[in-house]
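Engineer: attaching a predicted model along with its sequence, questions to come.
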Amino acid sequence: MRSLQPGQHCEIRVASVTGDQEMAYATGNMLLEAPNWTLDGRALILNGNGRLWRLELASGALKEIPLTGVPALNNDHVLAPDGSTVCLSGEDGHIYRAPLLGGQATRITDDDGSFHFLHGVSPDGRRLAYVDIEGGDFGLPGRLRTMPSGGGPAESVDVGPGHCDGPEYSPDGGWLYLNTESFTTAPGHAQLARVRHDGSGFERLAQSGTVDWFPHLSPDGRLASFIRFPTGTQGHPADLPVDVVLVSTGDWATPLHTWPVLGGQGTLNVNSWSPDSQRFAFVAYPRAGAAPGGGHQRLPATAL
């Protein structure tokens, strides 16, 4: 499990499409990652210490979601469209489904010799999109797969030979949005792309000199957030100076707003948009002496 470094703390921030920023929660004792926004708009779902947590935005209360039948969890968790179920990736390389309020989890993936990293659930809840790492060998490129949400045979979606990650369905279900290294031979140079679920229409969304990961569309499809790593970054490591970026889906090359943070891994791994498409959440990991996160309103920080 990842943990905070000496002098480091964790800030859960909420960004507005207007460019404002709030801090919803802060802790110096536990590293939290990858917020999802609940469909009722009241809470964020995060992972930390291998478990799943619910952060109430009104009160700032953080409570564990009690799950059974799952191993330690990583930061790949996605809420199902019904709003009452969450799909999860475990450190054992399998994908699970569980009640969002807590309870018994069910394993979805088979023992097929690969590790499975969930990123997307289709709008109708019928399919999952994930990255397959053969044999759990992270020296091999991740491959884009989809499968029935209740379990069953997986299908491959061809997005070229380069490593890909973060596949997520568009709100209309017609596209999978992802980052991929297939457009360049430069090591680690991920770029944003999309592809139809049948493998057609594969296209680059913007050409940039930075390393761009994890495109997340707003529920209304008009906006998107992603994380921008420094040029030359390989993978999506932690504790780098990165930018959280907001763009219009009509122009991925021109940021509407950017929020520079110390982060990377855990900052924006999964879709964290609010149901009304007006805000999204992300995580920063500043060190002691770093300038505090800004914003038009600073919510009370709660220390665990």
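Structural biologist: In hand now; what should we look at?
Engineer: from here on, just use CA atoms for contacts and neighbour counts.
Structural biologist: Noted.
Engineer: ok, residue 98 to residue 37 distance?
Structural biologist: For residue 98, the distance to residue 37 equals 16 Å [C-alpha to C-alpha, to the nearest Å].
Engineer: kindly report the same for residue 23.
Structural biologist: From residue 23 over to residue 37 the distance is 15 Å, taken as C-alpha to C-alpha.
Engineer: and what of residue 166?
Structural biologist: Distance from residue 166 to residue 37, by C-alpha to C-alpha: 17 Å.
Engineer: so what's the residue count around the nearest residue to residue 212 once chain neighbours are set aside?
Structural biologist: Nearest in space to residue 212, with sequence neighbours left out and distances taken as C-alpha to C-alpha, 6 or more residues apart in numbering, is residue 228 at 4.6 Å. Look at residue 228: counted by other C-alpha atoms under 10 Å, it has 25 neighbours.
Engineer: which ones are touching residue 228?
Structural biologist: The contact partners of residue 228, taken as C-alpha atoms under 8 Å, 6 or more residues apart in numbering, are 210, 211, 212, 213, 242, 243, 244, 245.
Engineer: got CSV for these, with neighbour count and secondary structure too?
Structural biologist: Output for the contacts of residue 228, formatted as CSV (neighbours: other C-alpha atoms under 10 Å; DSSP: H, G, I helix; E, B strand; the rest coil):
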residue, neighbour count, secondary structure
210, 16, coil
211, 24, strand
212, 30, strand
213, 28, strand
242, 22, strand
243, 21, strand
244, 25, strand
245, 20, strand
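Engineer: and of those, the nearest to residue 119?
Structural biologist: Distance to residue 119, by C-alpha to C-alpha, is smallest for residue 213 among these, at 12.4 Å.
Engineer: so that closest one sits against residue 179, correct?
Structural biologist: Yes. Using C-alpha atoms under 8 Å, residue 213 is in contact with residue 179, at 5.4 Å.
Engineer: and the residue nearest to residue 212, which of the three is it?
Structural biologist: strand (DSSP: H, G, I helix; E, B strand; the rest coil).
Engineer: any idea how far it is from residue 146?
Structural biologist: Distance, residue 228 to residue 146, using C-alpha to C-alpha: 26 Å.
Engineer: let's bring in a second one:
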Amino acid sequence: MWQKVCTGKLTNPWPVLLDHYNFTDDHSLYFLANKGFRFGGIQNLPEDELQNVPGTYNSDYIWNYELGLRTSWLRNTLEFDITAFHIDYTDALVVLKNAIQINYYDNVGSAESDGFEANLRWLTPIPGVIFSLSGGTVDARTTEDFQAGRDIVPAGKTLPGSADYQYSANLAAYGSPDWLVNMSVLLGYTYVGETYNDIASDEIVNDYGSYNLGMSFSIPSLKGRPTLALNVLNLTNETAPVSVINAAAGDNFYILNPPRTVTARFSLELD
């Protein structure tokens, strides 16, 4: 759930309140409240009062509140879940850059995040074919002014790494175990919406989607169970900036998403 606010990971979460109600055996409603934190630490570069770079940074804390609906349909072959959430974020930890573009950490006083997530999983009537869909929207913003280096970031600024919309769709097909050659195919699409590169600028990154394809073939009846796996990432070779490095002079540098990548792996199982 930390991804609802930023790209970091939640440390030491502990449930504080959990309530659950079953309407039927197939439909239920739950409410969850929990708290988590990440440790503060010593800065990775010297303190600099002129650039307002602190020597240390504080631990950050969140309170996460969720209200979710879990449903199952068509004799458990179709599952649909939806969750709404609100997050209160204290001493929000962000990454900034000093004058020579070296990263350092600082704490925004407070922030809030609101949104929802939904997931669907369908075991289709076609044997071995599964379709899944997931996505969500989030509005994560600061709630007080923040001194980012020499700049003042007013309250209401969107947190970096927090896309308005993200979603993915996957179609998987599996062969019968009775076939001579076991096979599986997975075709997926993932979209990441626009995000701010950092809290102190208006540079926009992401806003792209990519297709990924994976195939696996194996012959269980042969010694060593020979298996061939083929994968293609970013099938259509979409290109988009995922990060920006602001140059002290001249044009900025843009880091792009990985290009089309094809991999093949052949393996044998040894006794």
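Structural biologist: Now that the structure is in, tell me what you want to look at. Here the structure is a predicted model, which means the values were calculated and not measured.
Engineer: let me see the TM-score of these two.
Structural biologist: A TM-score of 0.27 describes the superposed chains when it is computed by TM-score structural alignment, normalised by the length of structure 2; 127 aligned residues with a C-alpha RMSD of 6.2 Å.
Engineer: quick one: buried residues of the helix or strand hosting residue 69 of structure 2?
Structural biologist: Using DSSP states H and E, residue 69 of structure 2 sits within strand 60-73. By 16 or more other C-alpha atoms under 10 Å, the buried positions in strand 60-73 of structure 2 come out as 60-72.
Engineer: touching, residue 99 of structure 1 and residue 79? I think so.
Structural biologist: No. Counting by C-alpha under 8 Å, residue 99 of structure 1 does not reach residue 79; the two are 9.8 Å apart.
Engineer: and these two? which has more neighbours close in?
Structural biologist: Set residue 99 of structure 1 next to residue 79 and count neighbours by other C-alpha under 10 Å: residue 79 wins out with 26 against 19.
Engineer: now the more buried one: how far from residue 119 of structure 1?
Structural biologist: Counting by C-alpha to C-alpha, the separation of residue 79 of structure 1 from residue 119 of structure 1 is 10 Å.
Engineer: related to what we said a few turns ago, nearest to residue 44 of structure 1 among the contacts of residue 228 of structure 1?
Structural biologist: Among the contacts of residue 228 of structure 1, residue 244 lies closest to residue 44 of structure 1 (C-alpha to C-alpha), at 17.9 Å.
Engineer: for residue 89 of structure 1, see how far away the closest one is.
Structural biologist: Separation of residue 244 of structure 1 from residue 89 of structure 1 (C-alpha to C-alpha) stands at 23 Å.
Engineer: what do you get for residue 195 of structure 1?
Structural biologist: Between residue 195 of structure 1 and residue 89 of structure 1 the computed distance is 23 Å (C-alpha to C-alpha).
Engineer: same thing with residue 16 of structure 1?
Structural biologist: 28 Å.
Engineer: more neighbours, the two?
Structural biologist: Regarding residue 16 of structure 1 and residue 89, a neighbour count based on other C-alpha under 10 Å identifies residue 89 as having more, with 28 against 18.
Engineer: what helix or strand does the more buried one sit in?
Structural biologist: strand 85-90.
Engineer: and that strand, what does it pack against?
Structural biologist: Packing partners of strand 85-90 of structure 1 (3 or more C-alpha pairs under 8 Å, 6 or more residues apart in numbering; DSSP states H and E): strand 73-79, strand 95-99, strand 114-121.
Engineer: ok, 6 Å please
Structural biologist: strand 73-79, strand 95-99 (3 or more C-alpha pairs under 6 Å, 6 or more residues apart in numbering; DSSP states H and E).
Engineer: which one, of those, ends up nearest to residue 132 of structure 1?
Structural biologist: Going by C-alpha to C-alpha, the one of these nearest residue 132 of structure 1 is strand 95-99, 11.1 Å.
Engineer: which helices and strands sit right next to the following helix or strand past that closest one?
Structural biologist: Using DSSP H and E, the next helix or strand after strand 95-99 of structure 1 towards the C-terminus is strand 103-104. In terms of contacts (3+ C-alpha pairs under 6 Å, 6+ apart), strand 103-104 of structure 1 is packed against strand 67-68.
Engineer: just checking, residue 184 of structure 2 touches residue 174?
Structural biologist: Yes. Contact criterion C-alpha atoms under 6 Å: residue 184 of structure 2 and residue 174 qualify, at 4.4 Å.
Engineer: quick one, strands of the stretch 101-250 of structure 2?
Structural biologist: Ranges of strands within the stretch 101-250 of structure 2 are 103-123, 129-142, 146-148, 151-153, 165-174, 182-196, 204-218, 227-233, 241-245, based on DSSP state E, counting those that start in this stretch.
Engineer: dump those strands into TSV; add mean neighbour count and distance to residue 13 of structure 2 as well.
Structural biologist: Output for the strands of the stretch 101-250 of structure 2, formatted as TSV (neighbours: other C-alpha atoms under 10 Å; distance: least, C-alpha to C-alpha, whole Å):
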stretch	mean neighbour count	distance to residue 13 of structure 2
strand 103-123	20	17
strand 129-142	20	20
strand 146-148	19	27
strand 151-153	14	29
strand 165-174	18	24
strand 182-196	19	26
strand 204-218	19	29
strand 227-233	17	33
strand 241-245	18	29
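Engineer: could you dump those into JSON lines and include distance to residue 31 of structure 2?
Structural biologist: Shown next, in JSON lines, are the strands of the stretch 101-250 of structure 2 (distance: least, C-alpha to C-alpha, whole Å):
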{"stretch": "strand 103-123", "distance to residue 31 of structure 2": "14"}
{"stretch": "strand 129-142", "distance to residue 31 of structure 2": "18"}
{"stretch": "strand 146-148", "distance to residue 31 of structure 2": "33"}
{"stretch": "strand 151-153", "distance to residue 31 of structure 2": "34"}
{"stretch": "strand 165-174", "distance to residue 31 of structure 2": "23"}
{"stretch": "strand 182-196", "distance to residue 31 of structure 2": "28"}
{"stretch": "strand 204-218", "distance to residue 31 of structure 2": "32"}
{"stretch": "strand 227-233", "distance to residue 31 of structure 2": "37"}
{"stretch": "strand 241-245", "distance to residue 31 of structure 2": "35"}
